[in-house]
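Participant: The sequence and its predicted three-dimensional model are supplied below.
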Amino acid sequence: MFKIVILLASTAILSIKCQHHEHHVYKDVDFYTNPHYEYKYAVHDEKHHDNHQHKEERYGDKVKGEYSLHDPDGTIRIVKYEADKHNGFNAVVERKGHAVHPQHYKTYKD
């Protein structure tokens, strides 16, 4: 009797498992196509004094881009960069404008 119960239980479990079998669909992924993208954006927020822009493009293993931002001293920092697997990351930083620094005064006696 015990063998019959085990046999019926195993058959029921196998039939339930077979009914809920899902088919997995695998998509072909091309690992050899050169990646290519480009983007650019700019932010000009006068309330929070946030002014910057950025653009970048990539074709294959080479990335090229530049960004600029307004530094607190009043200058504009422009960074132009390139990166690839042979030369690594290279950047050229340029500043435009004249830096203005606030004067500091002593408020105590020596």
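Facilitator: Cool, got the structure.

Participant: Please count neighbours and contacts with C-alpha atoms only from this point.
Facilitator: Fine.

Participant: Quick one: the helices in this protein, in order.
Facilitator: Ranges of helices in the chain, per DSSP state H, are 2-19.

Participant: Second structure for comparison follows:
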Amino acid sequence: MNFLGQIYGLKATLKPKSYEFGYSVKDAQSGNDYDRRESSDGNVVRGEYRVQLPDGRTQIVTYHADWQTGFHADVRYEGEARYPEPTHNNNQGGYNYNAPSDFSGSLNGFQGNSYKPSTAYGPPGYH
């Protein structure tokens, strides 16, 4: 007996429903390029999604799932990864930091700590 039958004493059986959907997003300004399709016959779900990765490749995931064997996915990639050329600034400050032109300090690392914390503490305060 199904859930509704247990609660309401109904003899009806719930049958799996089939469905199908899909959508695409392509936004040149943000670089978002995404596509998804999925369908089900009521017992097995099948689908695929594609996403444009930041390195220029397209990741494609094809999947199917059912109640007996669970979720199965095949992941593959199209295209070749492209990475930007690194920029160097003569190791000044790290993280590709360029000091402002009116900067008069040093970028040669840690120069010491002029702040000296107190080693004596007062009595605890209660609120």
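Facilitator: Now that the structure is in, tell me what you want to look at. Just so you know, these numbers come straight off a predicted model, no measurement behind them.

Participant: what range in structure 2 matches stretch 83-97 of structure 1?
Facilitator: Mapping stretch 83-97 of structure 1 onto structure 2 (TM-score structural alignment) gives residues 65-79.

Participant: go on, stretch 9-17 of structure 1?
Facilitator: By TM-score structural alignment, stretch 9-17 of structure 1 lines up with nothing in structure 2.

Participant: How far off centre is that stretch?
Facilitator: Centre-to-centre, stretch 9-17 of structure 1 and its host chain are 48 Å apart (Cα atoms, centre = their mean, to the nearest Å).

Participant: Can you pull out the residues in contact with that stretch?
Facilitator: Outside stretch 9-17 of structure 1, not one residue touches it by Cα atoms under 8 Å, 6 or more residues apart in numbering.

Participant: With stretch 18-36 of structure 2 instead?
Facilitator: Stretch 18-36 of structure 2 is contacted by residues 37-42, 47-52 when judged by Cα under 8 Å, 6+ apart.

Participant: For those residues, work out which two are farthest apart.
Facilitator: Greatest spatial distance in the contacts of stretch 18-36 of structure 2: Gly42 and Gln52, 30.3 Å, computed using Cα to Cα.

Participant: These two: who's more crowded?
Facilitator: Legend: neighbour count by other Cα atoms under 10 Å for Gly42 of structure 2 and Gln52, higher for Gln52 (18 against 12).

Participant: so what corresponds to the more buried one in structure 1?
Facilitator: Checking TM-score structural alignment: Gln52 of structure 2 goes with His70.

Participant: circling back to that earlier point, identify the residues contacting the match of stretch 83-97 of structure 1?
Facilitator: Contact partners of stretch 65-79 of structure 2, identified using Cα under 8 Å, 6+ apart, comprise 43-46, 56-64.
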